[in-house]
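Visitor: Predicted coordinates and the sequence they were generated for:
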Amino acid sequence: MADAAHTTGRPTRQRGSASSGWATGGTVFAGVLMLVEGIFGILNGIAAIAKDDVYARVGDYVFKFNLTTWGWIHLVLGILIAVTGWGVLKGADWARGVGVALAALVVIAQFMWLPYQPVWAIVSMAVAVFVIWALCTDHGRTSSV
């Protein structure tokens, strides 16, 4: 029987190794979630830039930006997240570290965005925390020296 590493090009994992199937599946799921989150961020950004009255006005909120500024923040962050999610799905080494950093930025940005869309901001923060966990726990894709 041919070795799986020769047929797939990926190193085989042995049963009981430190890398679990949950973490590996979680990484693929994290890549998909990053793509979806990035696309939603792009759409959020376009909506906020195109029409300033799409989102409800917030009174005296500590983190005051006008909606056009928030739109640009969401648009740029969405593009970066979508590209990084694609990199995670392709197995790019750079994508895991950048993905963790971008997910941390998403948590901060969504916390500041809470008054505008509270339910979506909380869901997005939960997705970002899962992405951070998934990208930090999958050691199966790292090459051993």
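Guide: Happy to help now that I have it.

Visitor: contacts and neighbour counts: CA atoms only from here.
Guide: Noted.

Visitor: Okay, helices next: where are they in the protein?
Guide: 4-8, 21-50, 67-90, 93-113, 118-137 (DSSP state H).

Visitor: residue nearest the centroid of the protein?
Guide: Residue closest to the average C-alpha location in the chain (Cα atoms, centre = their mean): M34, at 3.5 Å.

Visitor: and the comparison structure, right after this:
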Amino acid sequence: MSATPPTRAHAHGAKQAWAGGLTSFAGVMLMIAGLLGIFRGIMAIAQDNVFVTTPNYVFKFDLTSWGWIHLVLGAIAVIVSFGLFGPTLWARVAGVGIAGLVIIANFLSLPYYPVWSVVMIALSGFIIWSLCVVQGERSAETP
């Protein structure tokens, strides 16, 4: 038996599968991040005593305001995540944008829930990475 080298069509199919897998990964992760943002928003709106308060913080908002910010961003993230399960450019662009906004919101609310904010920043970074790599893979395939 001799091993035949992979053909160009086979390599193209593998890249398509890789890109589709990353898009699905981003969709699932954005949905999870959105749901967690919704729950975090509800927590901040309903019970302020769950969060740490810092007296002299530059970006100080009422915790209820932070709750509404996270709730709205989470809801938008869940809606956009459904678009990522299909091959739509708008969903990838919106996914990168909403993940970027989630990073900014979590950075600004870092003193209120530090560990969770760092986790959400890292998760959103992976989402942005996977959506940008998919775009790079697809554009590299076209002659």
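Guide: Cool, got the structure. Since the structure is predicted, the reported quantities are computational estimates derived from the model, not experimental observations.

Visitor: Superposed, what's their TM-score?
Guide: Here the TM-score for the pair of chains, by TM-score structural alignment, normalised by the length of structure 2, is 0.81; 131 aligned residues with a Cα RMSD of 2.3 Å.

Visitor: So what does the residue nearest to the centre of structure 1 match up with in structure 2?
Guide: In structure 2, M34 of structure 1 lines up with L30, judged by TM-score structural alignment.

Visitor: Can you get me a residue count around the residue lying closest to its match once chain neighbours are set aside?
Guide: For L30 of structure 2, ignoring the flanking residues on the chain, the nearest one in space by Cα to Cα, 6 or more residues apart in numbering is S81 at 5.6 Å. S81 of structure 2 has 26 neighbouring residues, counting by other Cα atoms under 10 Å.

Visitor: okay, stretch 95-105 of structure 2 sits on what stretch of structure 1?
Guide: Stretch 95-105 of structure 2 maps onto residues 99-109 of structure 1, going by TM-score structural alignment.

Visitor: burial of G34 of structure 2, as a residue count?
Guide: Around G34 of structure 2 sit 28 other residues, with neighbours defined as other Cα under 10 Å.

Visitor: Check the spacing between the residue nearest to it when sequence neighbours are not counted and S124 of structure 2 real quick.
Guide: Nearest residue to G34 of structure 2, sequence neighbours excluded (Cα to Cα, 6+ apart): G74, at 3.8 Å. Going from G74 of structure 2 to S124 of structure 2 by Cα to Cα, to the nearest Å gives 12 Å.

Visitor: list residues touching both of these two?
Guide: A33 (Cα atoms under 8 Å, 6 or more residues apart in numbering).

Visitor: who's in contact with the closest residue to S117 of structure 2 other than its chain neighbours?
Guide: Excluding its sequence neighbours, the residue lying closest to S117 of structure 2 (Cα to Cα, 6+ apart) is N106, at 5.0 Å. The contact partners of N106 of structure 2, taken as Cα under 8 Å, 6+ apart, are S117, V118, M120, I121.
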